[in-house]
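Peer 1: fold the stuff below for me.
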Amino acid sequence: MAAAAAGVTCHLCREHQMEMECCRGGLLPRGSTTALPDAAGGEAEEEEEDRLSALPDDILLRILAALRCARAAAHTSVLARRWRGLWARLPVLTFHRVAPAPLHAALATVAAAGGAAPALLDIDLFSHHDLDPASLLAAAAAVAPGELVVNASWSARSTELPCFDRTASIKIDVHFAGFTLPPAGVFPALETLHLENCFVDLGDMIPRCPRLRKFSIPFWNATAVTVRSPSLEEMEVYANFKITIDIVAPALKRLYLDARRGINTDAGGFRLSAPSVEDLTWNCECQAVSDSFGVRWRMWSLSFSSSCLDPHGIMQMQQMDNNGEAETAHSLSLSSSSQRRPRGGVLSLNLETNVMTGDSTRSFEQEVFRFQVTDNFSVLELDLKAQGHVYGAIVLHLLGICTSTQRLRVLLDEFLSQDSCFVSCRCDQPNNWRNQSISLTDLKEVAIRGFRGQNHEVDLLKVLLRCATVLERVTVRFSRKVTPSDCRCRELSGILEAYPSVKCSVYYLQSGKQVFICRQQ
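Peer 2: Next comes the predicted model:
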């Protein structure tokens, strides 16, 4: 599997270099014995006057920089002795698809060249090479670049990540790698850290970065996110596993958290203190199921986003236990300046019927508020896979939970084959939701996409029109399964005309364009 690590060239790497614009221009013809980083030979005297080599070093470096590839720049050594070693002083060093042995030699040459450290060291290694990742990272640390980018794959599960004394930005994408840190040492200049497809003990790493401002961990392959930083301002987490959270970041302004496998709240597994956060996005898997609406509904996921939090002091985000009591040991404190203008957040819920798995001990209300800032969202977005079942009761139930909703968006599955479930289905039991009086004093807009005009759908719209006393706009997009001549279209138009104060738009899509059935402005 492995290519000859000691070889100067590798046919697989060369093939990939030929596909890369930055490397293609610097490849020598096959059969050339020129090695990276130095060229053997070159002793023959030039037959003609070399005016190009007479240019100052800074001009020559600009020419080499235009190649955008350290390998291509090193190959200019064949032109004249004057060019030798210049490439090692480039401000941007890019090594793509280079075998390990010549790469190590190149990094050693750069480290020994002296002068200013490169602003960027970009390393992209092919996965078929045998590689000593620890020695590679040590060689990169010796170069001390202002910014380090490493994209590779190696099988070592425990690789020491050296401390970079002068590097301000580190981006490492190394599949399946686990990093350890030396017993002592810090990253004194590090401001931006991006760790992808790998893992390290963040409880040990982050305190060693006193100037860290931006931190992102896409495809995080560990079960814990422990971050305590007084300087951190932006943070992004995309977790591959169910995680515990322990984040204390008083200066944090932007947080993006995607816990696609859920959050483990057992034994104190949740703590988040971010009193300065302004921009919050929160995605989390849910387990709650309910049989209270005739058929079983499961809440699959919950997403919340807000660009500015409520301006009224401190807001508590608490985990709710199974009895609906707040567990004060697990809470998130978020505050925002009273000078800020409040912007309502968006709460998105994904629900589906006919799902057997889930946690019946937690209600939908507990799931919604388990990790949410209470009354901080003005938009409720429901993505419903109803499988043809009646969904009016669950929509009204969720509106009753989210009492501050100003805009309701209901997204229905337009590609469902059947219009309705079987005749004796219990999905409409109990059916007293049609006569329900629910307080919707804040609801101003309703939008439904994938509407089929079934009787229960029309009944839901009637309840919303009746209870939402300040309703301003209703937008309905019919499903692709409904034709414009369908009597259900005319029926809906007649219902909406009874509310002249409400602006209405009822339409369907034809060749990607909106065709209006009813438009009341």
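Peer 1: going forward, measure contacts and count neighbours with C-alpha atoms only.
Peer 2: Noted.
Peer 1: surely W87 meets L60?
Peer 2: No - at 9.3 Å, W87 and L60 do not qualify as touching, with contact defined as C-alpha atoms under 8 Å.
Peer 1: more neighbours: which of the two?
Peer 2: Using other C-alpha atoms under 10 Å, the more surrounded residue of W87 and L60 is W87, with 28 against 18.
Peer 1: A helix includes that one, no?
Peer 2: Yes - W87 sits within a helix when classified using DSSP: H, G, I helix; E, B strand; the rest coil.
Peer 1: need the three-state assignment for the residue nearest the centre of the chain.
Peer 2: A centroid search over the chain (C-alpha atoms, centre = their mean) returns Y238, at 5.8 Å, as the residue closest to the centre. Three-state call for Y238 (three-state DSSP): strand.
Peer 1: one more, so I can put them side by side:
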Amino acid sequence: MELRLGPRRRSPRLLALVGDGADLISTLPEDLLLLVLARLGCAAAAARTGVLSRRWRGLWARLRRVVFNDVALHSLEAALGCIPPPPPAVSLLRIRLPMPRGRVPKKQLVDTNRVNSLLRAAARLDPEEFFLAFPWDLFQAHGLRLLLDLPCFHRATSIEVELDLCCTIRCVPAGGEFSALERLSLCSCTADLDALLSCCPLLRTLRLTDVRFHDDVMSVNSPLLQELIVVHGRFVDHVNIVAPMLTQLTMFFEIFHTHSISILAPMMEKFSWGCYLYGNQATFGVWILRKLSLNTAEGQGQLSSLHVNASPSTNFYGETDNLEQQIVKHMIVDFSVLELHLTTKEHVYGAFVVHLLGINRIHCVMQRLKVNLQRPEENEEGCLPHCRCDSPNWKSQTISLTSLEEVEITGFDGEDHEFDLLKLILRCAPILKRIILKLSQEASESNDRCAKIYNILRVHSSVECSIYLSSGLIHGSQNCTLT
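Peer 2: I've put the predicted structure just below:
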């Protein structure tokens, strides 16, 4: 075999492809080159194309959609300084800092002065859309706390900021105004919301995710606001919303202390409300309110609903029964369905349910009642002798359930106190049309309990009854005849 060393000859076909070595890409029109750079999706990557040709150097700074992904903080301000201020206008400025890996050099550490300087450099470009995101690991790893002075972005119609709860958006410049801002999104930070919104006269959409509020007060006063979304609001003691044009409200938050709720939104059409209560804020006997939610109907034929989640505490007996007072605070829209999710722990729940049904703003409007019973594992401590969960008085009460048309109980066990509650509902609901009983496994396997259900329901021949064993439907008829 003969081995030859020397220049390799190129085939005619390859020579035709590479041409005569001229830089054909750089001869393209500038608008087309900018389009190529924009397709890279990152300003840092676009800047690196400057090594290809002098024609490409600095061209990235003329992009109208500027995206910095995983660019270190110490390099960002210098990069923003390369972009000429408008005109022409920057339509989008998006900045996401990189996730820290190992020990971060001192020059790359995030601090208040550096971030505020970066924000001022970003505001100088006056983008129409601005997005800033910090990785939460950066704060946890280095114990950082930031006080951010958000400058005014006069042309911005949309601003999104993702930080960490140790970051506080402190203020905006005195007399400053986000004169074009229509959409504001804050994630994982602490904010003086009232002061911030006073600078946003045209705001239409406000989204707050994992936000802690100044003095634990969520105050929203916005004349043109149409959509308000609060996800995992932290430590909210007081809610005050004044939004005359608001049509959609979605709010899920936590309460640790005594709270007040005030909402003025006469145009509201869609409503989703969820509140997690910690401690013993809302109690009735041994029962403690854990979660409350309120939702407007989502589709045609559906009804708005109030959901109550409660469970008994084996080591707490409420000195003051304040359940009604706490629940009524959340009844800020009308509803037709009351849905109870009760973790019973073998406690008698009839007195608790009757107390809820006795609340005037519930029994006057309730058309459907759903009770979902959940029983924990057998090794958990259950009801003790002489427990306050039961009393003879509730069984003889009369409640005017004049609007109630349907009752559904899931997990019906067939205990005597459960039959007492069923009898009370049948006695107090004159227009009741249907009862659905979904039996627990224990009740499903007991002929005596099934027979007792039949004996009670057959007296009310006008009520349609559907009875389900744990394995499926065993009966559904007008005359309550078991098969």
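Peer 1: what's the TM-score here?
Peer 2: The TM-score (TM-score structural alignment, normalised by the length of the second structure) is 0.79; 432 aligned residues with a C-alpha RMSD of 3.3 Å.
Peer 1: quick one: the strands in the stretch 251-400 of the second structure?
Peer 2: Remark: strands assigned in the stretch 251-400 of the second structure by DSSP state E, counting those that start in this stretch are 260-264, 270-277, 283-284, 287-295, 305-312, 337-343, 368-374.
Peer 1: counterpart of N116 of the second structure in the first structure?
Peer 2: The alignment partner of N116 of the second structure in the first structure, by TM-score structural alignment, is A134.
Peer 1: could you do P312 of the second structure as well?
Peer 2: Matched by TM-score structural alignment, P312 of the second structure corresponds to T353 in the first structure.
Peer 1: pull up the gap between that match and V395 of the first structure, please.
Peer 2: In this view, T353 of the first structure and V395 of the first structure are 13 Å apart by C-alpha to C-alpha, to the nearest Å.
Peer 1: tell me which of those two has more neighbours.
Peer 2: Neighbours per residue (other C-alpha under 10 Å) separate T353 of the first structure from V395, with T353 holding more: 21 against 15.
Peer 1: would you map the helices across the stretch 101-250 of the second structure?
Peer 2: Assigned by DSSP state H, counting those that start in this stretch, the stretch 101-250 of the second structure shows helices spanning 112-125, 136-142, 193-197.
Peer 1: matching residues in the first structure for the shortest one?
Peer 2: When the first structure is aligned by TM-score structural alignment, the counterpart of helix 193-197 of the second structure is residues 202-206.
Peer 1: in a helix, R55 of the second structure, correct?
Peer 2: Yes - looking at R55 of the second structure with three-state DSSP, it is inside a helix.
Peer 1: for A111 of the first structure, which non-adjacent residue is spatially closest?
Peer 2: The shortest distance from A111 of the first structure to any residue other than its chain neighbours is 4.8 Å, reached at V143 (C-alpha to C-alpha, 6 or more residues apart in numbering).
Peer 1: any idea what the one you found aligns with in the second structure?
Peer 2: Aligned counterpart of V143 of the first structure in the second structure: L125 (TM-score structural alignment).
Peer 1: surely its match is in contact with C82?
Peer 2: No - counting by C-alpha under 8 Å, L125 of the second structure sits too far from C82 to count as a contact (10.6 Å).
Peer 1: ok, M251 of the second structure - contacts?
Peer 2: M251 of the second structure is in contact with 228-233, 272-274, counting by C-alpha atoms under 8 Å, 6 or more residues apart in numbering.
Peer 1: deepest-packed of the strands of the stretch 251-400 of the second structure, please.
Peer 2: Most buried of the strands of the stretch 251-400 of the second structure by mean neighbour count (mean count of other C-alpha atoms under 10 Å) is strand 283-284; its value is a mean of 25.
Peer 1: next, the mean deviation of the one helix or strand L426 of the second structure maps to compared to the first structure.
Peer 2: If you go by DSSP states H and E, L426 of the second structure is part of helix 416-428. Superposed on the first structure, helix 416-428 of the second structure shows a mean distance of 2.7 Å to its aligned residues (mean C-alpha distance after the TM-score superposition for the first structure).
Peer 1: kind regards, and thank you for your time.
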